[in-house]
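1. quick one, structure for this:
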Amino acid sequence: MKERVYSGRQFFHRQKNNEVKRLDTVIKNNSITPVEAGSIVTPKGFCAAGIHTGVKRYRLDLGVIYCEVPASSAAVYTLNKVQAAPIKVTKDSISKEGKLQAIIVNSGNANACTGTKGVEDAFTMRQATAEVFDIPERYVAVSSTGVIGEFLQIEKIVNGIKKIKALTQVKFDAAERFNEAILTTDTINKRACFQTTINGKTITFGGAAKGSGMIHPNMATMLAFITTDANIEPVWLQKALSHVIDLTFNRITVDGDTSTNDTVVVMASGLANNESLTDEHPEWDQFVSGLQMTCEHLAKKIARDGEGATKLIEVQVKGAMNDEDAGKVAKAIVGSDLVKSAIYGTDANWGRIICATGYSGAEINPDTIDISIGNIQTLKNGMPIPFSEEEATQYLGTENILIYVDLHLGDGYGKAWGCDLTYDYVRINAGYRT
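-> Presented below is the predicted three-dimensional model:
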């Protein structure tokens, strides 16, 4: 069969709406830089710790992030109508002033579908943390992850909280211990750190996340915690986070399930001493881009660590009527079990890709669609073109898979991330409680 190779870079020249285009320009100008050894404690004012309480048999199961000053805070939560008790407590805390100083997180038990007792236990975690750190209860957020429908071993958790403050003074592996303490079926710690400059001040973003199964957009089933030393009021931090979430954590999927506990919390200490940020600040885009890169980095790590996954799949869509439609197409493709299975089996079955495009709910014209798998084009103007099956199979055997789709209808742009679907996903979830 005649081979035709099409450059992914040429094929996918980005065209986006004005706001997204501005943010993309900031990123391309290399004004946001990664800090390879950085973490949630790299921004000024933050410390963290992780401890073993006995809720899990061996692994760390309780973590805390603490800020030395009340930090401007913002959060987004699962859209599942069944929401776990910790979410109710965190919403209560942030609604008071939009400030937090501590986030306490337990793993091994989601404290979800546990009724009045579950809510009482979550408030007990908040109270115990406030007492240990000598801060108001309204400055404490609570988060939990693990098995649904079982009561917390609250005595073990409270005893752990009483001991955890001393561990925040240990800087050597504090962030790694926190990261480990929030994991469930994850196989790796997920962290991120980026820096930029605003008003001549270095602004740092740190992040930690967990998530491996029950991952689906709006949000994924995951917890994520972002720290920054930027000076910004809660209302503007919430605006930035809400925008960024839609472009990052709302664009990942593993298995189509949305959890009861999904939470993303951002804390901003203000200790970088930049001018207070609003959307009228001349470097507002710089801040939003830094937050976006941090969240995207964590989102991709979650997608790559999907239960049983062997590959990260990224779908990029351009030429849609608008960005929303582009996102719909990208999420439909990356969420398709048939696409995910084909990629696991190194089968360049582009028919599954166009099928997902068709049921995405976006406006499309089947006669104008281009599809490429990596740099191998398989469809042009809705018509199949010859390609090397051998080269496609070789490409699909790598760990990072890119799928490009051009709808040729407008300037809309979007992307989404997921993973392949493997035998191990069934094995892990068949025995999750045992």
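2. please make it C-alpha for all contacts and neighbour counts, starting now.
-> Will do.
3. longest strand anywhere in this structure?
-> Across the chain, the strand with the greatest residue count (assigned by DSSP state E) is strand 62-77.
4. which other helices and strands contact that one?
-> strand 46-51, helix 85-97, strand 99-109, helix 154-167, helix 174-181, helix 234-247, strand 263-268 (3 or more Cα pairs under 8 Å, 6 or more residues apart in numbering; DSSP states H and E).
5. go through those and name the closest to Ile32.
-> helix 234-247 (15.2 Å; Cα to Cα).
6. other residues contacting the closest one?
-> 72-76, 98-99, 218, 266, 277-279, 288, 291-292, 295-296, 414-415 (Cα atoms under 8 Å, 6 or more residues apart in numbering).
7. could you point out which element follows it?
-> Scanning forward in sequence from helix 234-247 by DSSP states H and E, the next helix or strand is strand 252-253.
8. and the contacts of that following strand?
-> 215-217, 220, 299-300, 302-303, 331, 334-335, 416-419.
9. in strands, which of those residues appear?
-> If you go by DSSP E, these have Ala416, Trp417, Gly418, Cys419 in strands.
10. the second one: neighbouring residues, count only.
-> Just to be clear, that refers to Trp417. 31 (other Cα atoms under 10 Å).
11. let's see this one next, to set against the first:
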Amino acid sequence: MKIASKQPISKVTEGSIVSPQGYSAAGLHTKVKRKRNDLGVLYSEVPAEAAAVYTLNQIIAAPLLVTKESIAKEGKIQAVVINSGNANACMGKQGYLDAETMKKSVSKRFSIQDHLVAVASTGVIGEKMPMDKIIPGIDSITPKKTNQAAYDFNESILTTDTCMKSTCYETYIDGKKITMGGSAKGSGMIAPNMATMLGFITTDANISHPHLQTALRDITNETFNRITVDGDTSTNDMVLVMANGLAENKPLSPTHQEWETFKQLLKQVCEELAIMIAKDGEGATKLIEVKVKGAISSADAGKCAKTVVGSDLVKTMVYGSDPNWGRLMMAIGRSGITLDPHTIDIAIGPYALLSKSEPANYSEKLLSQYLDNEKVEININLNMGNGSGKAWGCDLTYDYVRINASYRT
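-> So this is what the prediction gives:
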């Protein structure tokens, strides 16, 4: 059995989704949306091992069906095409045909096999795809390996997002520099049930499809599955990872001594993107981070954290800077985990509210001032075991209603 090693992981300050070897990207405006880029392409100069996780909504948009079929063929992807402004969801047979047409158009544009193309769409559900705009865009788009190209791609995938979500990290495995970049979108219709968002991750690491899929599935449960904005799970959401092997490290697997280094690299990218999404919730003014320890298991801790951060009453409590900790106890109690109602500690920021389920002395004025911060930390100790977990969300504001009441207009 090999001894596990763990190399340091560093953030690449000016890095992006095109920073790993062999990747390029592009984004342009096809007028599907009134303004901003709405069509993007991500391209690897060689076929890349691919892994993906998808929405758990039983109604799945056509682009995801097409992407699943592509990856199932060989476990590889070389190009991804994504449009925003139209979800191509709930459009019946025509929706599937349109997604297939997008796939074949990209295949032709870059002279690659059909099954090496993934398709993603995001936007309004139930409207016909404007293929008269999409296809000319695909025919003219030219990926490049520049910061501007990455910026254009990042912009092309946004809907109600108020900011782009991008990150990049690097480490060394087998003496080879391994770089991983990520780009994501997500602001509304976000629930802790898979990854209600679109996320694209690129790396030059050498790893096969099965092991990459295992790593992504495990890490999704600790990152994208731990965010919520409004409790709704979309029809279109997916996280896709591409690994083209150009770093030329030895093939990664659970028996490789640097397997944990790779998983930590992937977790760092996924967690940062997940937090960005939670922070950018529609109408949000504050990021909420819930940390739970002392649970019977880490699964219980994660479930408890997700329940608390997803509670509308907790979210409005944070928005109003109202230290009504009874809402926290309510959410903990309905989380469905094993607990003892007499052993719970709760703190918001540095202020202890409960000790062994008994109210603590604290300054309501100071606690209310703390709740005015852009990031609010809620710490819960169940005092039952060694399980720990985290979840992220945002406050619920009047603007959330305003944004979604006029989403199509």
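12. give me the TM-score for this pair.
-> Here the TM-score for the pair of chains, by TM-score structural alignment, normalised by the length of structure 2, is 0.98; 407 aligned residues with a Cα RMSD of 1.3 Å.
13. tell me the contacts of the aligned residue in structure 2 for Asn179 of structure 1?
-> Alignment note (TM-score structural alignment): Asn179 of structure 1 maps to Asn154 of structure 2. Contacts for Asn154 of structure 2 (Cα under 8 Å, 6+ apart) come out as Gly27, Met164, Lys165, Ser166, Ser183, Ala184.
14. do the same with Phe225 of structure 1
-> Phe225 of structure 1 sits next to Ile40, Gly207, Ala208, Ala209, Val264, Val265, Val266 when contact means Cα under 8 Å, 6+ apart.
15. what span of structure 1 is stretch 392-402 of structure 2 aligned with?
-> Using TM-score structural alignment, the residues of structure 1 aligned to stretch 392-402 of structure 2 are 417-427.
16. do you know how far the match of Asn179 of structure 1 is from Thr179 of structure 2?
-> 18 Å (Cα to Cα, to the nearest Å).
17. ok so, going back, redo the ones in strands among the contacts of strand 252-253 of structure 1 as TSV? Include distance to Thr434 of structure 1.
-> Shown next, in TSV, are these (distance: Cα to Cα, whole Å):
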residue	distance to Thr434 of structure 1
Ala416	32
Trp417	30
Gly418	26
Cys419	25
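18. ok, of these, which come out buried?
-> Neighbour counting over these (16 or more other Cα atoms under 10 Å) leaves Ala416, Trp417, Gly418, Cys419 as the buried ones.
19. what does Ile348 of structure 2 correspond to in structure 1?
-> That one, Ile348 of structure 2, aligns with Ile373 by TM-score structural alignment.
20. list the contacts for its match?
-> Ala348, Ala392, Ile401, Leu402, Ile403, Tyr404.
21. ok, back up a step: mind listing what's buried in the longest strand of structure 1?
-> 62-67, 69-77.
22. can you tell me which of those is closest to Phe151 of structure 1?
-> For these, the nearest to Phe151 of structure 1 is Leu62 (15.7 Å; Cα to Cα).
23. let me know the closest of the contacts of strand 252-253 of structure 1 to Thr129 of structure 1.
-> Scanning those for proximity to Thr129 of structure 1, where the rule is Cα to Cα, the winner is Ala220, at 27.1 Å.
24. run a quick neighbour tally on that closest one.
-> When neighbours are defined as other Cα under 10 Å, Ala220 of structure 1 has 33 of them.
25. that one is in contact with Thr258, isn't it?
-> Yes. Contact criterion Cα atoms under 8 Å: Ala220 of structure 1 and Thr258 qualify, at 5.9 Å.
26. which one's the longest helix in structure 2?
-> Longest helix in structure 2 by number of residues (criterion: DSSP state H): helix 259-279.
27. pull up the aligned stretch in structure 1 for the following helix or strand past it.
-> Toward the C-terminus, helix 259-279 of structure 2 is succeeded by strand 287-295 as the next helix or strand (DSSP H and E). The aligned range for strand 287-295 of structure 2 in structure 1 is 312-320, by TM-score structural alignment.
28. what of stretch 43-58 of structure 2?
-> Aligning stretch 43-58 of structure 2 against structure 1 (TM-score structural alignment) gives residues 66-81.
29. same check, this time on stretch 358-365 of structure 2
-> Using TM-score structural alignment, stretch 358-365 of structure 2 pairs with 383-390 in structure 1.
30. got the end-to-end distance for the matching stretch?
-> End-to-end distance of stretch 383-390 of structure 1: 20 Å, with Cα to Cα as the criterion.
31. tell me the buried residues in it?
-> By 16+ other Cα under 10 Å, the buried positions in stretch 383-390 of structure 1 come out as Phe387, Ser388, Glu389.
32. pull the distance from that stretch to the chain's centre.
-> Distance, stretch centre to chain centre, for stretch 383-390 of structure 1: 35 Å (Cα atoms, centre = their mean, to the nearest Å).
33. same question for stretch 415-423 of structure 1.
-> Distance of stretch 415-423 of structure 1 from the chain centroid (Cα atoms, centre = their mean) equals 14 Å.
34. again, but for stretch 272-292 of structure 1
-> Between the centre of stretch 272-292 of structure 1 and the centre of its chain there are 21 Å (Cα atoms, centre = their mean).
35. do stretch 84-104 of structure 1 as well
-> From the chain centre to the centre of stretch 84-104 of structure 1 is a distance of 19 Å (Cα atoms, centre = their mean).
36. in that stretch, what's buried?
-> Using 16+ other Cα under 10 Å as the test for burial, stretch 84-104 of structure 1 gives 84-91, 93-94, 98-104.
37. now do stretch 275-286 of structure 1
-> Those would be Leu277, Thr278, Trp284, Asp285, Gln286, for stretch 275-286 of structure 1 by 16+ other Cα under 10 Å.
38. measure the residue mapped onto the fourth one from structure 2 to Ser406 of structure 2 for me?
-> Aligning on TM-score structural alignment places Asp285 of structure 1 opposite Glu260 in structure 2. Using Cα to Cα, one obtains 45 Å as the distance from Glu260 of structure 2 to Ser406 of structure 2.
39. again with Ser368 of structure 2
-> Counting by Cα to Cα, the gap from Ser368 of structure 2 to Ser406 of structure 2 is 32 Å.
40. can you check Ser16 of structure 2 too?
-> Ser16 of structure 2 is 33 Å from Ser406 of structure 2, where distance means Cα to Cα.
41. using the three-state scheme, assign Ala120 of structure 2.
-> Under DSSP: H, G, I helix; E, B strand; the rest coil, the three-state class of Ala120 of structure 2 is strand.
42. and it, what is it in contact with?
-> Contacts for Ala120 of structure 2 (Cα under 8 Å, 6+ apart) come out as Pro63, Leu64, Thr67, Val80, Val81, Ile82, Asn83, Asn236.
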